[in-house]
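J.: Next come a sequence and a model predicted from it.
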Amino acid sequence: MATRTSLPPDVQQLAAAHRARQQQIAAQAVAETNRLWGFVETLGWASVAGQMLSTAQSALMEAARGVQGYVGAAVRMWGREPDPFGQVAERTFAATASDGRPLDTLLEQPALEVVELVDQGMTRAQADAIGRRHLQRIVATQVADAARVATGVAMVNDRVVEGYIRHLTLPSCNRCILLSGRWYRYDAGFDRHPLCDCVGIPAAEVVDPPRSPREIYNSLDDEERRKAGWSGHDQRAIEDGADLFRVTNYRRALKTVTIAGRPVKTTLVGTTRRGLAGKRGAKVRMTPEAIYLEADRLNWDREETLRMLKLHGYVV
């Protein structure tokens, strides 16, 4: 496997444009669901639930659209020709939430939260504001996840892709800064937190990190570091010689949206006779990242991983 010390000039720009497109889709979806939220208090959740779901699904579908073309374009920038196993089933990434649960139940959580907060004595206005913020975070996170997970499947699907490089979108949290620039195998899951803006750059070769986390840290001013999660005391400790990674890991741990180990998360969506996974004999439907975890645990080769992605309806 070849190794480079730098990325091809255009690949990082391609990844940034890919992420900017997802951010625009997310912003539009958040604006529309925020508008719909204004009717919840007077009409009730049941009256707007269908429109909420339709808006979110359309955004997720749009976020996943074109991922195979994106990965193929990146491969060509590496001087190689794409070698896809099949066609990424882009529509399937709008069928569920990124953790495998039905999307409608996730979208309903803020409305249920408002009822509970009001029952506990909070004013309706305060509870409504909390619910609104929760909904905005859910929608933005799900759009980003749909793009990331679909892109991940597209990278596994193309046999030329050896892995991906984690690319930072500033401003960012300190844990993401520590992970920035790292090389991951093509079937590695993507650690992320709600509202995470990081993306994976498809790579046909192993690449040394273009910038170290310490270089990124040094490029930030005091206020940017505080927003990332490093307190004044943290910064002083780092300046006095404390290890950047140890200080950061002491302060917090990166939370992920998807499961990071067993038991494996599954979903029943798409497993009926009409669903793509159901037609292929899957009784439960594993999420893509759950498949990657099993691939790592059982030492599957790429062809077996691709077979499982096809079985569960993510590749056709």
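T.: Arrived safely.
J.: When you work out contacts or count neighbours from here on, use the C-alpha atoms and nothing else.
T.: Noted.
J.: so residue 62 is in which element?
T.: In the assignment (DSSP states H and E), residue 62 maps to helix 45-64.
J.: who does that helix touch, helix- and strand-wise?
T.: helix 9-37, helix 103-119, helix 124-157 (3 or more CA pairs under 8 Å, 6 or more residues apart in numbering; DSSP states H and E).
J.: and here's the other structure:
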Amino acid sequence: MTRALPLPDAAPCAQDPTHVEAVVCVPTFRRPEMLAATLNSLAAQATHVAFRVVVVDNDAREMRGVEVATRFFAEGRLDGLVSVEPRQGNVFAINAAFGLARERYPAADYFLMIDDDEIAEPLWLEEMARTAREQGVDIVGGPVLPEFPEGAPTAYRHHPVFWPAFMQSGPAPMIYGTGNCLIARRVFEGLAAPALDERFNFLGGGDTEFFTRCRRAGFTFYWRQEARIHEHVTPGRLTLSWVLQRSLATGAINYSIDRLAARSPYARLRLFAKNVAVTPLSLHRAMRMLAARRHPLAAAHPLGVAVGRWLASFGLLPQPYRHS
């Protein structure tokens, strides 16, 4: 169970939940320095939106994220609260953050999320909230733009796993990740709890499955290209093994989402047919990417996705979010 922690000398007016329009949720796990940079970017928001921040530390042993968040709140740089989710896994942490935010700030209409290795531009929150109000949509997404270290090879700079799904503002069929999103309260109220399916806890993709259910339930999406967040790409991700594993995981996630919806024998037969069809399609996409002078590593991505689907169909699922 998630447990909220008291803040030292918290000003009652700063914690008044009746004057909050939006809550920014920040799940964190063993990244205290990066978390501090993320919170710095939230403290620098240029916005008229009354917002609070909810930090959920998924490391119940060291709780270094708690120390960082508590310092920000105690110094008055941000208003909000911090809690610990002792059950390990990104789905548990995200569900805890959204759940605590809705419970503690009942007047808030919008719930946003940013990862603990991301930096929001100063107008991020303003752009997201304004888009939700003006467009009347249920869910808003924005780009997470990679910041590569100097000298990063071109093969990685142009690889699809690092880039957002859309590149211009407008209505979207759905979004795929919670790393830069706004979700209206009515979305959570219209779906069964918990928000993210715990079966995706260590695989990843719980956010994609959640947004898939949102789309099927009729909720509307909008992409705001101007609501930019930046993510520092660590050297550990600039390796052949990491990129290939990410491609395989994408395929496994896509298959797992399709499998959850395939409840009848006919639907499962269609799912098998989809796997069969994806194989030549992925080869065709890879050849087109090579013809367009894309790097072979990028062209291998659709092939990796197809292989990941087949591996998942045999129960072989990666667990990139399982930590010791």
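T.: Received it, and whenever you're ready, just let me know what you need. Just so you know, these numbers come straight off a predicted model, no measurement behind them.
J.: And the TM-score between these chains?
T.: Superposed pair, TM-score by TM-score structural alignment, normalised by the length of structure 1: 0.27. Supporting alignment: 139 aligned residues with a CA RMSD of 6.0 Å.
J.: in the helix holding residue 62 of structure 1, what's buried?
T.: 45, 48-49, 52-53, 55-57, 59-64 (16 or more other CA atoms under 10 Å).
J.: want to throw the helices and strands packed on helix 45-64 of structure 1 into CSV with mean neighbour count?
T.: Below are those laid out as CSV (neighbours: other CA atoms under 10 Å):
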stretch, mean neighbour count
helix 9-37, 17
helix 103-119, 17
helix 124-157, 23
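J.: and the ones you listed as TSV, adding distance to residue 176 of structure 1?
T.: Shown next, in TSV, are those (distance: least, CA to CA, whole Å):
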stretch	distance to residue 176 of structure 1
helix 9-37	16
helix 103-119	25
helix 124-157	15
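J.: Among those, which comes closest to residue 222 of structure 1?
T.: Set against residue 222 of structure 1 and scored by CA to CA, the helices and strands packed on helix 45-64 of structure 1 come closest in helix 9-37, at 25.2 Å.
J.: Now the element after that closest one, going C-ward?
T.: Later in the chain than helix 9-37 of structure 1, the nearest helix or strand by DSSP H and E is helix 40-43.
J.: Name the residues of that following helix that come out as buried.
T.: Here helix 40-43 of structure 1 shows residue 40 as buried, counting by 16+ other CA under 10 Å.
J.: again with stretch 285-299 of structure 1
T.: So for stretch 285-299 of structure 1, counting by 16+ other CA under 10 Å, buried means 285, 286, 287, 288, 289, 290, 291, 292, 293, 294, 295.
J.: can you give me the strands in the stretch 201-316 of structure 1?
T.: Assigned by DSSP state E, counting those that start in this stretch, the stretch 201-316 of structure 1 shows strands spanning 206-207, 266-267, 285-286.
J.: and residue 215 of structure 1, how far is that from residue 177 of structure 1?
T.: 10 Å (CA to CA, to the nearest Å).
J.: what do you get for residue 276 of structure 1?
T.: Counting by CA to CA - residue 276 of structure 1 and residue 177 of structure 1 are separated by 38 Å.
J.: just residue 106 of structure 1 next, same as before
T.: Counting by CA to CA - residue 106 of structure 1 and residue 177 of structure 1 are separated by 29 Å.
J.: all helices in structure 2, in order from the N-terminus.
T.: Assigned by DSSP state H, the helices in structure 2 fall at 32-43, 64-74, 90-104, 124-135, 154-157, 185-190, 206-216, 240-261, 265-291, 296-313.
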